[in-house]
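[1] One predicted model, sequence on top.
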Amino acid sequence: MTPFKLTEELLTTIEQHIENQDNTALHTMMADYHYADIAEVINELDEDQATYLIKLLESEQTSDVLTELDEDVREAILGNLSSKEIAVELEELDTDDAADIVGELPKDIVQEVISEISDRKHARDIVDLLRYDENSAGGLMAKELVKVNENWNVLNCVKEMRQQAESVTRVHSIYVVDDEGILKGRLSLKDLLTASMTAHIRDVYIPKVDSVNVNEKPEEVAKIMSKYDLEAIPVVDEIGRLVGRITIDDIVDVIREEAEKDYQLAAGISQDVEADDSIWDLTRARLPWLFLGLIGGVGAAGIMGGFESMISKHAILFFFTPLIAAMAGNVGVQSSAIIVQGLANDDLKGSISDRLIKELLLATLNGLILAAVLLLFTWAWKGDFPTALAISISLIAVIIVAGIIGTFIPLFLHKRGIDPAIATGPFITTSNDIFGILIYFWIAKSVLGI
């Protein structure tokens, strides 16, 4: 299969077909495209063109397309569709995707759209999912699944499974419940096929099954599914009743969104923004951390001002100031990045003191190696051993302090319930710049006896 590539030529051809209302040509072209490829095309069309294409194609195809569109594009298209047309699209989607779209609709038309859905069970399931916080397992799950009662015999079980499977796109697991709907375990297809038709499910099902509560955070669900290599996981309510399932495709979206958020935080962007957002939105996301950097720069300048007389006597110290600041920032970011990654993967072992001691030893070793190289270079360059020694000792101290700060801050933020990813960006860099400059000139002053 050749990967789809949206070229200017292809986009122009599609736009011309839309302008000429050449529906036959559009149907022929789109028939060969995956719904994700069609979404990529629609994201590049203007609002009227995008709406025309959505209305032209069958809902079996366009329903999945809607889930792949950029939010602003989907919002614009839905605004041009009637409640009935939206309902037709929702009927083709799994309940989790349908609930996501309904949640984006204006409140004044939600009830109207729900009432237009002909499959009333599907409509009730969508409404039920809307009750859950979107940042929870309940808001992430779908209602489509296959479940059997532990009191059924195998023959009755197979008949019920056939009926349930008609509404399930892919059967990952068969879940077993009791008469109250409490999740009891899972059923192996192999065990089902090899069991006697008169045997009861309670005698052949596997009682051990991983599950998550409806209020569990999506990030925690992702960790569980990743740890146990699960393609799907059942979701239970507060009393253990089976209410839905979460599949791997939803978890991949969670992991991607979390990675994007952490990357933006590490880069000093405080809000979830995209390149196509307005200048005002981008400014609001970036300015707070840029302002922090400004304060840090002013603070560093003030510190240097306090050592003005020393700098005038030993001008070489001024030339190494950028190096000291850069090393402090780099070491801090490296240390914090390792800790943040460990926290995200839930694989940090030991106490905070153990982590700090390990980072202290690592920073000391790195500092000694780098300081030795810097000492030889500065001494050979200027022939001033005391000054070269002062700069090198300062570098060791700065690296050690930066490593400790880079380790401690994300651990501290995590303990306080704050996303530690924020510690890998300008926060660490700015704080280490200030501490680095202060330590640098203070040690240089002490060693040089000024």
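    Here it is on my side, so go on. Numbering: from 1, shown residues only.

[2] drop to CA atoms for contacts and neighbour counts, all remaining ones
    Will do.

[3] now what about stretch 350-357, what contacts it?
    404, 407-408, 411 (Cα atoms under 8 Å, 6 or more residues apart in numbering).

[4] Go through the residues you listed and give me the one with the most neighbours.
    Neighbour counts for those, by other Cα atoms under 10 Å, peak at T407, which reaches 27 neighbours.

[5] Pasting the second one now:
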Amino acid sequence: MIPFKLTDELLVKIEELIENKRETELASLLAEVHYADVAEIINELDEEHATYLLKLLDSEKTSETLTELDEDVREAILSNFSAKEIAGELDELDTDDAADIIGGLPKGIVQEVISEIEDREHAKDIVDLLRYSENSAGGLMAKELVKVNENWNVLTCVKEMRAQAENVTRVHSIYVVDDEDKLKGRLSLKDLLTTSTKTNIKDVYIPKVDYVNVNEKPEEVAKIMSKYDLEAIPVIDEIGRLVGRITIDDIVDVIKEEAEKDYQLAAGISQDVEADDSIWQLTKARLPWLFIGMMGGIGAASIINVYEGAFVKFPILLAFIPLMQATAGNVGVQSSAIVVQGLANDTIKGEVWGRLGKELLLGLVNGLALAFVFLFISHFGFDTSYLVSLTVGIALVTVIVNAAIIGTFIPIFLQKRGIDPAIATGPFITTSNDVLGILIYFSIAKVILNF
């Protein structure tokens, strides 16, 4: 299969066909195009053309395409649909996707759309999902699954599974419940096929099954599914009843969103924004960290101003300020990035002091190596005195050790306080280490050079 690529030529052709209302040619052109690729096309069209094209598709493809659209594009397009038209598309979707779409609709028409859904059981499941927070396993799960009662025999089980499977796009697992719908375990398809039809399910099912609670955070669900290589995981409510399942495609979306959020935090962007957002939204996301960076710069300038007398006797000290700031910032970001990654993957084990001790030793080794190189370069490149070179070298080692400790401690501290540790990998660490690096540099210089 050749990967789809949206070109300017194709986009222009589609716009021309829409302008001329050549529906047959449009339908033929998009007949073999995957719904995710159709969504990519629609994301690039204006609202009028996008609405026209989406309504032209067959119902199943339209509904699947809706799930792949950018949220703002989808909301704009659906504003041109009637409540009955929206309900018709939701009838084709799994409950989790349908709930996501309804959750983005204006509150005034949500009830009207739900009342127009023909499959009342489907509508009931969607309403049930809407009561869960988006930031929970309940808000992520779908109601469609295959479950069997432990008291059935194999023959009854197979009949029931056939009926249930009609509403499930892909059967990942067969879950076993008791008469109160409490999750008991899972059923192996191999055991089902090789066991006598009269055998009770309770005699062959596997009691060990991984599951999550409806209130579990999506990030924790992702960790569990990643750790145990699960394609799907059942979700239980507060009293242990099986209420849904989460599939790997939903978890991939969670991982992607979390990675994007962490990347933006590391870059000093405090809100989830995109390049196409308004100037005001982008400003709100960026300005707070720029302000913190500016205050850090002012702090560093104030420290330098305190020691301005040193530049009269040792003007060469001024030349090494960027070295201290850059090294401190880089080491801090390196240490914090490793720790944040470990916290995200749940691979950091042991006590905080053990982790700090390891980073201290690592910082000392790196600091000594860089200081040795600096002493060689400064002697031949800058023609500085041995005392000044020794001062800068000692300051460099101290700054690196300090930055390593801060870069390790801050993410762990933030996580223990319930704050996303990814925030520590960006301007927060860089700014704090810049200021402390300057303070350490001049404090050591004052002691050794006696100015």
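    Sure, I can see it. Note that the structure is predicted; figures quoted are calculated from it, not measured.

[6] TM-score for the pair, please.
    A TM-score of 0.99 describes the superposed chains when it is computed by TM-score structural alignment, normalised by the length of structure 1; 450 aligned residues with a Cα RMSD of 0.6 Å.

[7] ok so, going back, just checking, which of the contacts of stretch 350-357 of structure 1 belong to strands?
    Judged by DSSP state E, the contacts of stretch 350-357 of structure 1 include no members of strands.

[8] Now that we have these, can you turn them into CSV and tack on distance to I396 of structure 1?
    Shown next, in CSV, are the contacts of stretch 350-357 of structure 1 (distance: Cα to Cα, whole Å):
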residue, distance to I396 of structure 1
I404, 13
T407, 17
F408, 18
L411, 23
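
[9] And those residues, which is closest to H17 of structure 1?
    Proximity to H17 of structure 1 was ranked across these by Cα to Cα; first place goes to L411, at 56.9 Å.

[10] And the strands in the stretch 101-250 of structure 2, which stretches?
    Along the stretch 101-250 of structure 2, the segments classed as strands by DSSP state E, counting those that start in this stretch run 146-149, 174-177, 183-187, 212-213, 232-236, 242-247.

[11] I'd like the distance between the residue nearest to the spatial centre of structure 1 and D100 of structure 1.
    In structure 1, the centroid-proximal residue (Cα atoms, centre = their mean) is E258; its distance is 1.4 Å. Distance of E258 of structure 1 to D100 of structure 1, computed by Cα to Cα, to the nearest Å: 18 Å.

[12] sorry, back to before: need the three-state assignment for the residue nearest to the centre of structure 1.
    The local conformation at E258 of structure 1, judged by DSSP: H, G, I helix; E, B strand; the rest coil, is helix.

[13] thinking again about what came up before, could I get the strands of the stretch 101-250 of structure 2 as CSV with mean neighbour count?
    Converted to CSV, the strands of the stretch 101-250 of structure 2 look like this (neighbours: other Cα atoms under 10 Å):
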stretch, mean neighbour count
strand 146-149, 22
strand 174-177, 22
strand 183-187, 22
strand 212-213, 20
strand 232-236, 24
strand 242-247, 24
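
[14] Those strands: which one's closest to L105 of structure 2?
    strand 242-247 (23.1 Å).

[15] ok, average deviation of the closest one from structure 1?
    Strand 242-247 of structure 2 differs from its equivalent in structure 1 by a mean of 0.2 Å after superposition (mean Cα distance after the TM-score superposition for structure 1).

[16] just stretch 352-366 of structure 2 next, same as before
    Looks like 0.5 Å for stretch 352-366 of structure 2 (mean Cα distance after the TM-score superposition for structure 1).

[17] returning to that earlier point: for the strands of the stretch 101-250 of structure 2, give me CSV that also has distance to K159 of structure 2.
    Converted to CSV, the strands of the stretch 101-250 of structure 2 look like this (distance: least, Cα to Cα, whole Å):
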stretch, distance to K159 of structure 2
strand 146-149, 10
strand 174-177, 13
strand 183-187, 15
strand 212-213, 28
strand 232-236, 22
strand 242-247, 20
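
[18] I338 of structure 2 is nearest to which of these?
    strand 212-213 (28.0 Å).

[19] Who are the packing partners of that closest one?
    helix 137-140, strand 232-236 (3 or more Cα pairs under 8 Å, 6 or more residues apart in numbering; DSSP states H and E).
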